[in-house]
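*Asks:* would you be able to build a 3D model of this:
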Amino acid sequence: MSSAEPTLLLALTDDHGAPLAEYFHYPADELLYVRWHGQLNADVVIKGSQQGRNWREAMRYTRVLNDKSDTGGDWREALPWLQYEWLPLALGAGIRAMAYVFSPDRDNRFASQEFINTIRPHMAIELFDDVDTALAWLRTQ
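*Replies:* Below is the predicted model:
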């Protein structure tokens, strides 16, 4: 992406102060980078996804880098919410592409693959094993 430093918007933590997600904005690239942490479940994914909605009116982003490389856990129960609540709002807000960095955790990967299969008919989305390759792809979107 651009050489400009991203702005850290928020470091979301659980009730015990453990990191759940960090949100960075690259204004010149219209990019929101979400780096997830820890064991994810449906509640965490929904809470974290709702957080991005809070910035859509305040700052422009049309691309999302969804980095789950530092996570585990099965969050499949969030899939209906993501499909029927998050996706229409994201499309309406102008999100046109998502680069998705896989987790090494097997359960997390299954949930991620289901999510991608649901989203792919509606926006450009690709899977990656590392952030640098994901960012390079997003540059072309």
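*Asks:* make it CA atoms for all contacts and neighbour counts henceforth
*Replies:* Noted.
*Asks:* for this structure, what spans make up the helices?
*Replies:* Remark: helices assigned in the chain by DSSP state H are 42-53, 79-81, 87-92, 106-119, 131-139.
*Asks:* another for comparison:
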Amino acid sequence: ELPEVQTITTDLNKYLKNTIIKEIDIEYGYETQPNNDFFTQKVINQKIVGVSRIAKNIKIELGNDFHILVHLAMTGQLLIRRQNQPKDRFQKVAVTFQKPDNPTQKNNGYELRFCDMRMFGKMVLLQKKDLSKFIGK
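*Replies:* From the prediction side, this is the model:
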């Protein structure tokens, strides 16, 4: 639902804005778009400029002109967890990030986890120029 997406977006923006992505862990069998290797290569060491929404897509803007779009579909979740916590059920992607004011510590051991029980949700990496084509504007 749109109100839920807005709430998640607002909360994530407060937590992730100006952090740097340090690691990505993509579960075997899950495919980000366009593919896992490209996704990982383009997001590692990138600053998160901000988190906003386009319709029901959560948009994570990176400092290199790329954006991560997350669509939760019916069963997807984005969760902030401590790294040392066991993997969440149905976890597909874990993103470890670092606050710029603490370069030696990965945000006190927290990560963003994308979980989806039915695999209807998706994580897509797009350049800014391709955003409107993807969401049908």
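*Asks:* please state their TM-score.
*Replies:* The TM-score (TM-score structural alignment, normalised by the length of the second structure) is 0.30; 68 aligned residues with a Cα RMSD of 5.0 Å.
*Asks:* follow-up on the earlier one: out of the helices of the first structure, which comes closest to Asp67 of the first structure?
*Replies:* Taking Cα to Cα, helix 131-139 is the member of those nearest to Asp67 of the first structure, at 7.1 Å.
*Asks:* what's the closest one in contact with?
*Replies:* Helix 131-139 of the first structure has contacts (Cα atoms under 8 Å, 6 or more residues apart in numbering) with 1, 29, 63, 65, 67, 97-101, 127-128.
*Asks:* which of those fall within strands?
*Replies:* Counting by DSSP state E, these place 63, 65, 67, 97-101, 127-128 in strands.
*Asks:* show me where the second structure has strands.
*Replies:* In the second structure, the strands defined using DSSP E lie at 20-26, 48-54, 57-62, 66-71, 76-82, 91-98, 110-116, 122-127.
*Asks:* tilt between the longest helix seen in the second structure and strand 66-71?
*Replies:* In the second structure, with assignment by DSSP H, the single longest helix is helix 2-16. When axes from the mean of the first three to the mean of the last three Cα atoms, to 10 degrees is applied, the directions of helix 2-16 of the second structure and strand 66-71 differ by 140 degrees.
*Asks:* show residues contacting helix 2-16 of the second structure.
*Replies:* For helix 2-16 of the second structure, contacts defined as Cα under 8 Å, 6+ apart pick out 48, 50-53, 55-58, 78.
*Asks:* returning to that earlier point: mind putting the helices of the first structure in TSV, mean neighbour count and distance to Gly72 of the first structure included?
*Replies:* Below are the helices of the first structure laid out as TSV (neighbours: other Cα atoms under 10 Å; distance: least, Cα to Cα, whole Å):
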stretch	mean neighbour count	distance to Gly72 of the first structure
helix 42-53	16	12
helix 79-81	15	16
helix 87-92	14	23
helix 106-119	16	6
helix 131-139	16	17
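*Asks:* go ahead and confirm Ala97 of the first structure touches Leu127.
*Replies:* No. Ala97 of the first structure is beyond contact range of Leu127, at 11.6 Å (criterion: Cα atoms under 8 Å).
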